[in-house]
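>>> Structure for this input, please:
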Amino acid sequence: MPEPIKASNSRYMPGIDGLRALAVLAVIIYHLNYNWAPGGLLGVGIFFVLSGYLITDLLIAQWSRHGRLDMKDFWLRRARRLLPALLLLMVVVVMSVALFVPEQMGRLRGDVWAAVFYVSNWWLVFSEVSYFEKFGPPSPLGHLWSLAVEEQFYLIWPLLVALGLSVVKRRGPLVMLTLGLAALSAILMAVLYVPGEDPSRIYYGTDTRVFALLIGAALAMMWPSRKLTTNISGKARLTLDVVGAASLAILLLSIWKTNQYDDFLYQGGLVLLSLVSALLVAVLAHPASALAKVMGCKPLKWLGVRSYGIYLWHYPVIVLTSPTGMEDGGVIAVVRAALQLVACIVLAALSWKYVEEPIRHGALGRLWANVGSGKKRGASKRSTRILATGCAFALCVIYFGVATLT
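Purely as a prediction, here's the structure:
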């Protein structure tokens, strides 16, 4: 899952990247073999809490500095961060399906356009595609439902934050309003859940999953990263690490033991686990936390930085390289799973190095300047125009690939 573009004076939190790594690995292990980590789907909920915290922390910091939010800049940075890697993924997936499983191209058409417009979750709901019951080969783009939930949040939440900060001057009432919205979402999940029936509707729905993002947002209002300092007492440090270790242990145990069909999950369990995730995020965001230093170790930090790409690539790799007939087991299944894990990490690393990082550091603007007329233009305008050109080209490739092969 993607992280917000950091403001110039923001503090890097390596422990947060370590948590991203654990969350994405939990999701991958779940998709590789449900029996290995039946609660691995909880990794998505961890990402939601993280995203809610980091985005809101960024927005409030910008408001504190400038007294306003630059929506255009915010959304442009989101597009520059998210779209290139996503469109690259979709081009590769369309080409791979066309070459190796062309009979699936007709089914892929709707998934592609839903992904482009970040409505994959609602497309799956209205198409009555179950997340839990698999009939036939799954779509290699089925995992993009969670990114759709986040992007819908990114579109609406900054407007609500700006309105709230303009009208409600005190932070306390804003926290209560945010938690009130989270409670409504959680109540809706519990009300719509019917024991014994497929819970995919409430699992996919933005309305029934946004509580995790809002819990993270409320944490950002109460625990802004820019105000956290290492100048705290020894007792406070110990409390931080005890709370963090307990929260991490609860999440790991839940990933190991929780079943996707547990009634508990949809009748308050996911809310409780989001609150536990928020406690862990609070500890890892604090510069005085020893646990944050452990979670920020180089291997976890490396994976966490690339977690968006790893999440993007893992599901297509698993779907397109797994047998569709009788499942094999034992050593063969373990070797295949290991190779799939390595493949998605390698693809994500290549995407990070050659697509995501260059674009984040102005490659689009430099490229446009090189191919342009030589007139001086603002870097933001150059980046916007070439980003739009590149996206349009990728969409054309995807469209003609799907249209001509269905």
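
>>> CA atoms for contacts and neighbours, from now on please.
OK.

>>> If you drop the residues flanking it in sequence, what lies closest to Ala349?
Distances taken as Cα to Cα, 6 or more residues apart in numbering put Arg306 closest to Ala349, at 6.7 Å, once the chain neighbours are dropped.

>>> quick one, what contacts that neighbour?
Shown in contact with Arg306 (Cα atoms under 8 Å, 6 or more residues apart in numbering): 348-349, 352.

>>> For those residues, pick the one with the most neighbours.
Ala348 (25 neighbours; other Cα atoms under 10 Å).

>>> The helix or strand it falls within: what's the following helix or strand?
For Ala348, the element it lies in under DSSP states H and E is helix 330-351. Downstream of helix 330-351, the first helix or strand assigned by DSSP H and E is helix 357-360.

>>> helices and strands around that next one, which ones?
Packed against helix 357-360 by the contact rule (3 or more Cα pairs under 8 Å, 6 or more residues apart in numbering; DSSP states H and E) you find helix 71-100.

>>> Just want the angle from the helix or strand just after the helix it packs on to helix 71-100.
Once the chain leaves helix 71-100, the next helix or strand it forms, by DSSP H and E, is helix 105-116. Helix 105-116 runs at 170 degrees relative to helix 71-100, counting by axes from the mean of the first three to the mean of the last three Cα atoms, to 10 degrees.

>>> now the other sequence, so there's something to compare against:
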Amino acid sequence: MEAGQNLNSDNADDHISYLGYNPTLDGLRGIAILLVLFHHLWPWEWSTSLTTIITRTSHISWIGVDLFFVLSGFLITGILLETRHRRHYFRNFIIRRSLRIFPLYYLFLLICFLVIPYILNDMNLKEVSLDQAGKDIFWYIFYGSNYIWMLNEPLIIDVIGMDELRLADKPPEFLGLVWSLAVEEQFYLVWPLVVFVFWKRLQGSIIGIILCIVLLRLLLVSTLDNWVDATYMASICRVDSLMIGAGLAVYARSTAFRPEVWDRFAFTGLWLCLPAVIIFQLVFPGRHNSIFSVLGYSLIALGFAGLLASVLRNQDSPLKMLIQSSIFRWFGKYSYGIYLYHMLVWFLMQKWINAELRADGSPIHGELFNPIGGSMLIDAPVRMLLTASISVVMAWISYHCYERHFLKLKRLF
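Okay, here's the model as predicted:
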């Protein structure tokens, strides 16, 4: 979720040239985090005649995570290709990634497992799901949380023969969201070796990997009870989004690069794949459709890769100017902290001012139901903006008072 070496368009050349920092990519990252915020912070099961369109839009805003994946695949592959001949290739990449990711991530875990239980105890609230998460803490410490779903999958439990591993409760949402960080971290550990060994055949390898992942998702949908979580969170099912971003970075450096091919891909992804997925999700919201679980994630990634390809080539397009606006770039800069903090803030706010709703719109805890302003029409937007604002402030403080000191060490590697 961090901008690395980026692309700019060069109209005087038929190639995409690498010219350092590109504000467009921070803007895309800002759009991604705003989509995630909207999906998590709007009470998306709740809908009235006045809010149906807003609620339906929030249904599909989870695709912001896929935009993060495409950007990560693109940026990381570009960095690896540019540095593959340098000394300490592996060491420098791993340490630089660790300095960006680990400090905030492990601070977040400390807050979740030490501070939050203390706060809840002080409020005389016992959170069963946090007790369960404490038992599974090693999954979080070692970036394996995207495979916790396996503990409730009958087929896998039967194979390993350890029924006592079953989850009593799902982890709270503020911990559950780190599954995407686990996917990226596992990618960072494996992909440098793949690039180093197969860099001459990387384009064909990427296409093969994507096809294998689609076939694997088809297999899991037909065999597992919990195929929804498996196809959504398992790295072996989601790395196609990273691969599509990686493929874009590889082609931009390829001797076979053709601007007309790049532009056709951009058009197809941005104006065909992405709208098709959005329309499908508006009609069949959620991730419980088997056809979508097999093909949908790849189509989303192709759509966002098309968006990325388009804005990298078209310097003066209105879309690029919008994406490069200061507000999107600002959110992009602090997106990592915002992503980690926002559901934690939401969780605590729901404990202090409870307004949780069931799918039918009725309150989950009727006796505690206390919407801000006495109405959900007031509560929903106010709570969303208040939570987002607190999360942004926390991310800003965290970046400038904590993370920035670790980032300064990257220049040593």
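
>>> Give me the TM-score for this pair.
A TM-score of 0.75 describes the superposed chains when it is computed by TM-score structural alignment, normalised by the length of structure 1; 348 aligned residues with a Cα RMSD of 3.5 Å.

>>> re earlier: how far apart are the helix holding Ala348 of structure 1 and its match in structure 2?
Averaged over the aligned pairs, helix 330-351 of structure 1 sits 1.4 Å from structure 2 after superposition, using mean Cα distance after the TM-score superposition for structure 1.

>>> element containing the residue nearest in space to the middle of structure 2, please.
With distances taken as Cα atoms, centre = their mean, Val65 lies nearest the centre of structure 2, 2.8 Å away. Using DSSP H and E, Val65 of structure 2 sits within helix 64-83.

>>> Have a look at how far, on average, that helix is from structure 1.
On superposition with structure 1, the mean distance recorded for helix 64-83 of structure 2 (mean Cα distance after the TM-score superposition for structure 1) is 1.0 Å.

>>> Which strands and helices lie in contact with that helix?
On a contact count with 3+ Cα pairs under 8 Å, 6+ apart, helix 64-83 of structure 2 meets helix 23-41, helix 179-198, helix 235-253, helix 297-313.

>>> Figure out how far that helix is from the centre of its chain.
12 Å (Cα atoms, centre = their mean, to the nearest Å).

>>> quick check: angle from it to helix 297-313?
Here helix 64-83 of structure 2 runs at an angle of 60 degrees relative to helix 297-313 (the same axes, to 10 degrees).

>>> Now do helix 64-83 of structure 2 against helix 235-253: the angle between them, please.
In terms of direction (the same axes, to 10 degrees), helix 64-83 of structure 2 departs from helix 235-253 by 50 degrees.

>>> Over which residues of structure 1 does helix 64-83 of structure 2 lie when aligned?
Using TM-score structural alignment, helix 64-83 of structure 2 corresponds to residues 43-62 of structure 1.

>>> Need the residues that contact that stretch.
The contact list for stretch 43-62 of structure 1 (Cα under 8 Å, 6+ apart) reads 1-4, 6-7, 20, 22-24, 26-27, 68-69, 146, 150, 154, 158, 161, 210, 212-221, 224-226, 255, 270, 274, 277-278, 281.

>>> what do you get if the cut-off is 7 Å, keeping everything else the same?
1, 3-4, 20, 23-24, 26-27, 69, 212-217, 219-220, 224-225, 274, 277-278, 281 (Cα atoms under 7 Å, 6 or more residues apart in numbering).

>>> ok, back up a step: go through the helices and strands packed on helix 64-83 of structure 2 and name the closest to Gly134 of structure 2.
Among these, the nearest to Gly134 of structure 2 by Cα to Cα is helix 179-198 (16.1 Å).

>>> Read off where the closest one ends up in structure 1.
The aligned range for helix 179-198 of structure 2 is 145-164, by TM-score structural alignment.

>>> average gap between the matching stretch and structure 2?
For stretch 145-164 of structure 1, the mean distance to aligned residues of structure 2 following superposition is 0.4 Å (mean Cα distance after the TM-score superposition for structure 1).

>>> Please identify the buried residues of that stretch?
145-151, 153-154, 157-158, 161-162, 164 (16 or more other Cα atoms under 10 Å).

>>> Pick the one among those residues closest to Ile250 of structure 1.
Closest approach to Ile250 of structure 1 among the buried residues of stretch 145-164 of structure 1 (Cα to Cα): Ser146, at 22.7 Å.

>>> Could you measure from that closest one over to Trp113 of structure 1?
Distance, Ser146 of structure 1 to Trp113 of structure 1, by Cα to Cα, to the nearest Å: 15 Å.

>>> same check, this time on Trp145 of structure 1
From Trp145 of structure 1 to Trp113 of structure 1 the distance is 12 Å (Cα to Cα).

>>> Name the nearest residue to Pro38 of structure 1, sequence neighbours excluded.
Computed as Cα to Cα, 6+ apart, the closest residue to Pro38 of structure 1 that is not its neighbour in sequence is Asn259, at 5.4 Å.

>>> hang on, the one you found packs against Gly39?
Yes. Counting by Cα atoms under 7 Å, Asn259 of structure 1 touches Gly39, with 5.7 Å between them.

>>> Quick check: the equivalent of His342 of structure 2 over in structure 1 vs Ile345 of structure 1, distance?
Counting by TM-score structural alignment, His342 of structure 2 lines up with His314 in structure 1. From His314 of structure 1 across to Ile345 of structure 1, the span is 8 Å (Cα to Cα).

>>> overlap in contacts of those two?
Common neighbours of His314 of structure 1 and Ile345, counting by Cα under 7 Å, 6+ apart, are absent.

>>> ok, the two, which is more surrounded?
A direct count of neighbours by other Cα under 10 Å for His314 of structure 1 and Ile345 places His314 higher, at 27 against 20.
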